[in-house]
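[1] Here you go, sequence then predicted model.
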Amino acid sequence: MKYYDTADEVLQRAATISLLLLDVDGVLTNGQLYYGEHGEVMKAFNTLDGQGIKLLQQNGIRVGIISGRKSAALSLRAAALGITLIAQGREDKAVALDELLQDHPCPLDRIAYIGDDLPDLLVMRHIGLPIAVPNAHDSVHHCAALCTTRAGGDGAVRDVADFLLRAQGKYEDALRAFL
């Protein structure tokens, strides 16, 4: 992980996170869209990210999605991972955040968000731990407290999952079931 704020400050914030919100295109995926001949859109999701999401959920950290694009593939992936906190097709992500928090309250300073492009800034400016992926737009890097080692679609969410679990002292227990 690359720190934009001091490591101590980032670790202190990470220790209090109870909700991780994710952008999709460029974070859960590599940002590429594949169009079929009948107009269907396909996306590839990384299984490392899926396992990281499950580890977070099993250790008391909720996971949600805010996406500017509506996608059947995303609906299927979210359902497979048990993610029910989801807003799709929402260009104004700040409004989407407010709506999600009405039904699932969480203090803003206890939210982490991973983003990669300009629409994500609408959320990142208001939450406790804004995180960028390496291939994010420069403005996103300037807003972020932290940058993942792995790129979007290549395990960036898993980087954050492991980081949050370590910061909260839950990482070793989370792995114990697999050892």
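    Yep, it's here. Numbering: from 1, shown residues only.
[2] going forward, measure contacts between C-alpha atoms and count neighbours the same way
    Fine.
[3] So which residue is smack in the middle of the protein?
    When Cα atoms, centre = their mean is applied to the chain, the residue found nearest the centroid is Leu22 (2.8 Å).
[4] can you give me the helices for the chain?
    7-14, 47-58, 72-81, 93-103, 121-124, 138-143, 156-167, 171-176 (DSSP state H).
[5] for comparison:
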Amino acid sequence: MTEHALSDALKQRLHAIRLAVFDVDGVLTTGALNFLPDGQEVKTFHTLDGLGIKLLHQAGIRTAIITGRSSSQVSMRAKALGIHWCIQGREDKLVALEEIWQESGESAATTAYIGDDLPDLSAITTVAFGVTVPNGHPLVCKEADWCTTRRGGEGAAREFCELLLASQGKLNDLIGAFR
């Protein structure tokens, strides 16, 4: 865990997080677009990320997906993981995030967001803790508060989840349940 690399100010902001928001393509998936011969899109999700999201729920942190594309696979994955909000087909991620805040009573001060490309930038720079992946757009990497070591679709979301949980002193207890 690279929590020690965070400033004291970021650690303090992480302690207040009650909502974690995920982009899909490039974060929960590798960002590759795969299509079957009939035109149906196929997305591949990493199981490490799924368990990370479930651990957030066990710790009382609510979750959301905001993605620019629309896919039945995203809806199914969100439902299977118990994700609280799944907003698809939205290029303006910050407007979608503001809608979630209005419904949930959360705010920028209690939200962490992970994304990889320019449509995620306004959300990343608005929330208390904005995160990206190493293969994200260079401007997003420059503006984010933190960058995972794992690439999108390869456990980056799990790394994000565990950082949030560790910063709130909850990770060890949650992992201890598996021993």
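    Thanks, I have it. Because the structure is a prediction, the values reported are computed rather than measured.
[6] The residue nearest to the centre of the first structure: what's it in contact with?
    Taking Cα atoms under 8 Å, 6 or more residues apart in numbering, we find Leu22 of the first structure in contact with 28, 63-67, 113-115.
[7] Let's have these in CSV, adding neighbour count and distance to Ala79 of the first structure.
    Listed next are these as CSV, based on neighbours: other Cα atoms under 10 Å; distance: Cα to Cα, whole Å:
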residue, neighbour count, distance to Ala79 of the first structure
Leu28, 28, 14
Val63, 24, 12
Gly64, 20, 11
Ile65, 24, 12
Ile66, 27, 14
Ser67, 22, 15
Tyr113, 27, 20
Ile114, 30, 20
Gly115, 31, 21
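[8] export those to CSV and tack on distance to Leu85 of the first structure?
    Shown next, in CSV, are these (distance: Cα to Cα, whole Å):
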residue, distance to Leu85 of the first structure
Leu28, 15
Val63, 7
Gly64, 5
Ile65, 6
Ile66, 9
Ser67, 11
Tyr113, 13
Ile114, 15
Gly115, 17
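[9] In strands only, show me these.
    Here DSSP state E is the test, and the contacts of Leu22 of the first structure give 63-66, 113-115 as lying in strands.
[10] from these, which two are the most distant?
    Spanning the widest gap among these are Val63 and Gly115, at 14.0 Å by Cα to Cα.
[11] closest to Thr84 of the first structure among the ones in strands among the contacts of Leu22 of the first structure?
    Of those, the one sitting nearest to Thr84 of the first structure (Cα to Cα) turns out to be Gly64, at 7.0 Å.
[12] do you know how far that closest one is from Gly26 of the first structure?
    Separation of Gly64 of the first structure from Gly26 of the first structure (Cα to Cα, to the nearest Å) stands at 16 Å.
[13] can you pull the contacts of Leu164 of the first structure?
    Leu164 of the first structure sits next to 14-15, 17 when contact means Cα under 8 Å, 6+ apart.
[14] Tabulate those (JSON lines), appending neighbour count and distance to Gln88 of the first structure.
    Converted to JSON lines, the contacts of Leu164 of the first structure look like this (neighbours: other Cα under 10 Å; distance: Cα to Cα, whole Å):
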{"residue": "Ala14", "neighbour count": "23", "distance to Gln88 of the first structure": "26"}
{"residue": "Ala15", "neighbour count": "16", "distance to Gln88 of the first structure": "28"}
{"residue": "Ile17", "neighbour count": "24", "distance to Gln88 of the first structure": "23"}
